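>>> sharing a model that was predicted from the sequence below.
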Amino acid sequence: MLVNDVLIEVEGVTKSFTLRRRAGRFRRTKVRVDAVTGLDFQVRRGEMVGYIGPNGAGKSTTIKMLTGILLPSSGRLRVAGADPMRERVRLAQRMGVVFGQRTTLWWDLPLRDSYELARRIYRIPDADYRRNLDRCVELLELGDLLDVPVRQLSLGQRMRGDIAAALLHQPEVLYLDEPTIGLDVVSKRRVREFLAQVNAEQGTTVLLTTHDLTDIEQLCSRVMVIDHGRVVYDGDLDGLHDQGRSERTLVVDLDREVPPIELPGTRVLRVEGARQWLAFPAAASAAPLVADLAGRYELRDLSVREPEIEDVIARMYAGEEEGAAEPVAG
């Protein structure tokens, strides 16, 4: 890896918080909580990386340190060669941020006015602003929403509006913290397609935190798993599934009750009347299983459920109990 090819550098980073907890009727004690411990990774320019883990793992804390919102307790952070905390103003021109639970848009103003404010804050040249706005409006289907106050937008509409706002100044790196949380299927598809296009056409580096493994499958070639403040896996998604021995679930609705279905490479999890749940390796394709089922049974409905990230990580730890739990590279 070339040095100038690295956009994000994280070396031995730790972030600790001091909390006060009740220790009696009138007394409180200070307790140190480590949100991130000895974090090490690099992200190359143009990469789209999934940064995943259970709640409280340290994902949002990492994003906040990379954007200069939080100062690391120890270690070294560099984004485009700059310290995010000490050079926040300069880096603000080179990065975009979307927090799924918070909006950067002005609540009582129409969407168009929020974008105009962003143009002035980032001092975007008029021609660049019009070109970038037109592109975002078209790809995210925001045309009918530009004159609607942000408070009247649905969650999916607001999220698309936030993503557009984060990209108006053409940042080199985009941090996305749960950008599809709470979105319907259609909104998720629009957001994913847009992000894939921005990454492919503009080379925008993306660091994506999510609880939805489908986001990772459709967008990221690399995934990092963080748990208890440290990276426990860094590689591709297939390697993660192999490491965690994760399984997808095929939910089959038949036209009548039958004995538990026996298919090579699957195991029956549950049977309730004419519905059966079959588990199969997450890295395997569901297509041959569906074809086999369709040839043997009359099907009313069928769906595939992805494994939960928490389950994948739990399986990883279960497999590491026999040895040291070191970070795994895929």
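Everything's here; your move. Residues are numbered from 1 along each chain as shown.
>>> only C-alpha atoms from now on, for both contacts and neighbour counts.
Noted.
>>> now the closest residue to V79 other than its chain neighbours, what's its secondary structure?
Counting by CA to CA, 6 or more residues apart in numbering, V79 lies nearest to I8, which is 4.6 Å off, once chain neighbours are set aside. Following DSSP: H, G, I helix; E, B strand; the rest coil, the label given to I8 is strand.
>>> one more: G46?
With three-state DSSP as the criterion, G46 reads coil.
>>> tell me the contacts of it?
199, 203-206 (CA atoms under 8 Å, 6 or more residues apart in numbering).
>>> just give the number of residues close to the residue nearest to V79.
20 (other CA atoms under 10 Å).
>>> which residues sit in contact with it?
42-44, 77-81.
>>> quickly check the residues you listed for the two that are furthest apart.
Within those, R44 and L77 form the most distant pair, 14.3 Å apart (CA to CA).
>>> which one of these two has more residues nearby?
Each of R44 and L77 has its neighbours counted (other CA under 10 Å); L77 has more, 23 against 18.
>>> enumerate the positions of whichever strand or helix holds that one that are buried.
Secondary structure from DSSP states H and E places L77 in strand 74-79. Across strand 74-79, burial judged by 16 or more other CA atoms under 10 Å covers 77-79.
>>> redo these as a markdown table? Include distance to V33.
Listed next are the buried residues of strand 74-79 as a markdown table, based on distance: CA to CA, whole Å:
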| residue | distance to V33 |
| --- | --- |
| L77 | 20 |
| R78 | 24 |
| V79 | 26 |
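>>> got a winner among the contacts of G46 for most neighbours?
V206 leads the contacts of G46 on contacts (other CA under 10 Å) with 28 neighbours.
>>> comparison target below:
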Amino acid sequence: MPISARPIIDVRQLSKRYRVAEKRPGLVGTFQHLLQRRYREVCAVQGVSFAIEPGEMVGFLGPNGAGKTTTLKMLTGLIHPSGGSVRVADCVPFERRERFLQQITLVMGNRQQLIWDLPALDSFRVNAAVYGIDSATAERRIGELAEMLELGPELRRPVRKLSLGQRMKAELLAALLHRPAVLFLDEPTLGLDVNAQARVRDFLDDYNRRTGATVLLTSHYMGDITALCERVLLIHEGQLFHDGPLARLTQDLAPHREVRLELEELQPAGSFAAYGLVDAHQGHHVRLRIRREQLTERVASLLSAFAISDLEVSDPPIEQLIGDLFRREDRQAQGTP
């Protein structure tokens, strides 16, 4: 069966457990650790299942230590799962066969593959040789990707002399030279300034549209997720607890919408309590939260009852919603209200 007829990433009950040595503090603990070690088992990923279709761009979110990077390493074959099954591009990742390696790439924002003291162009040519790409094809692909990434003379400078943003774009070029079908991106905009982040996002969006490549993206910058991914996976303490559209996640997390008013005339305190939850009322400015199912009716009532010069309705920031969700999950796990 062709790859396109089934999910390009198929994960079923994936788990990863580690055996970790425990050491007691102090000199006695050190001797005991040397002579008779005690171990405990840590479950980094537990029973994770999802499927991604060819061409999808999916965000993978979770707090530090949630299991995102461990999952990515299992999907790319860097570590062997303890349980469950995973297939990527119709291959078993940990077998690390050539057909699999030709179809995937992994970019980690805190790791680099470029040779530090050589021009990036030399590293690209090494990569081309590793993947068996002939010189003419390699030069053409380097030129196409460099144009998309807005890289020019920078490619002939030593990597150590490139800015962080230029270096990240060069890393992306090196990772995409063999035209992979699946991109695993772990914090690709880590440490970049706002402008560099935007350029990397624009490139990834353009690359996905041009090539139909599948992208699984982890990031702590919610701007990356909201700009690129319609679907998100949320993982917490090694377990997947949301898989669906980003828009639906916003609705599930925020039963209210935020309404900002600018009044033509000052109003006494308490004038807006009947319309929703008042978050702020300062001078001519009022900020309310109104339940989604009551929004149309309440906004119409506000417009008829008060002289309003400006009105804005919006969802609470997604960063705030997801941050609140993870904090709530932590409190529940600890048994605190």
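Cool, the structure landed. Since the model is a prediction, treat every value here as computed from it, not as a measurement.
>>> need the TM-score between these chains.
The TM-score (TM-score structural alignment, normalised by the length of the first structure) is 0.79; 309 aligned residues with a CA RMSD of 3.9 Å.
>>> hey, where'd the helices end up in the first structure?
59-66, 88-92, 111-122, 126-139, 155-167, 185-202, 213-219, 237-244, 287-296, 309-320 (DSSP state H).
>>> mean neighbour count, those: which tops it?
Compared across those, helix 155-167 shows the largest average neighbour count, a mean of 23 (mean count of other CA atoms under 10 Å).
>>> that one aligns to what range in the second structure?
Here helix 155-167 of the first structure aligns to the second structure at residues 164-176, judged by TM-score structural alignment.
>>> how much does that stretch stray from the first structure?
Mean deviation of stretch 164-176 of the second structure relative to the first structure after superposition (mean CA distance after the TM-score superposition for the first structure): 1.2 Å.
>>> contacts for that stretch next, please.
When contacts are defined by CA under 8 Å, 6+ apart, stretch 164-176 of the second structure is touched by residues 105-107, 109, 112-114, 120, 123-124, 127, 142, 145-146, 149, 151, 154-155, 159, 188-189, 191-193, 196-197, 200.
>>> counterpart of G62 of the second structure in the first structure?
Under the alignment (TM-score structural alignment), G62 of the second structure maps onto G53.
>>> the second structure: which residue goes with V232 of the first structure?
By TM-score structural alignment, V232 of the first structure lines up with F241.
>>> what's around that match, how many residues?
As a burial measure, F241 of the second structure scores 11 neighbours (other CA under 10 Å).
>>> you'd agree it is up against L234?
Yes: using CA atoms under 8 Å, F241 of the second structure is in contact with L234, at 5.9 Å.
>>> list the helices and strands the strand or helix carrying T30 of the second structure packs on?
Using DSSP H and E, the element containing T30 of the second structure is helix 26-35. Helices and strands touching helix 26-35 of the second structure, as assessed by 3 or more CA pairs under 8 Å, 6 or more residues apart in numbering; DSSP states H and E, are absent.
>>> can you give me every residue that contacts the counterpart of R192 of the first structure in the second structure?
Applying TM-score structural alignment, one finds that R192 of the first structure aligns to R201 in the second structure. If you count contacts by CA under 8 Å, 6+ apart, R201 of the second structure has them with 224, 227-228.
>>> and if we set it to 6 Å?
For R201 of the second structure, the contact set (CA atoms under 6 Å, 6 or more residues apart in numbering) is empty.
>>> gap between it and M108 of the second structure?
Separation of R201 of the second structure from M108 of the second structure (CA to CA, to the nearest Å) stands at 15 Å.
>>> again, but for L61 of the second structure
Taking CA to CA as the measure, L61 of the second structure falls 15 Å from M108 of the second structure.
>>> cool, and R156 of the second structure?
Taking CA to CA, one finds R156 of the second structure at 23 Å from M108 of the second structure.
>>> between those two, which one's more packed in?
Shown here are R156 of the second structure and M108; by other CA under 10 Å, M108 has more neighbours (19 against 12).
>>> name the nearest residue to that one, sequence neighbours excluded.
D186 (4.7 Å).
>>> OK, contacts around the aligned partner of that neighbour in the first structure?
Mapped onto the first structure by TM-score structural alignment, D186 of the second structure lines up with D177. For D177 of the first structure, the contact set (CA under 6 Å, 6+ apart) comprises 99-100, 209.
>>> if we use 8 Å, what do you get?
60, 63, 97-100, 208-210.
>>> and if you look at L71 of the first structure?
15, 65, 85.
>>> same thing with P54 of the first structure?
Contacts of P54 of the first structure by CA under 8 Å, 6+ apart are 211, 227, 309-310.
>>> which one of those is nearest H241 of the first structure?
Distances from H241 of the first structure to the contacts of P54 of the first structure, taken by CA to CA, are shortest for I309, at 10.1 Å.
>>> for the closest one, give its distance to L207 of the first structure.
Per CA to CA, I309 of the first structure is found 17 Å from L207 of the first structure.
>>> and what of R76 of the first structure?
Counting by CA to CA, the gap from R76 of the first structure to L207 of the first structure is 18 Å.
>>> got it, and K15 of the first structure?
Noted for K15 of the first structure: a distance of 19 Å to L207 of the first structure, by CA to CA.
>>> same thing with V223 of the first structure?
Counting by CA to CA, the gap from V223 of the first structure to L207 of the first structure is 10 Å.
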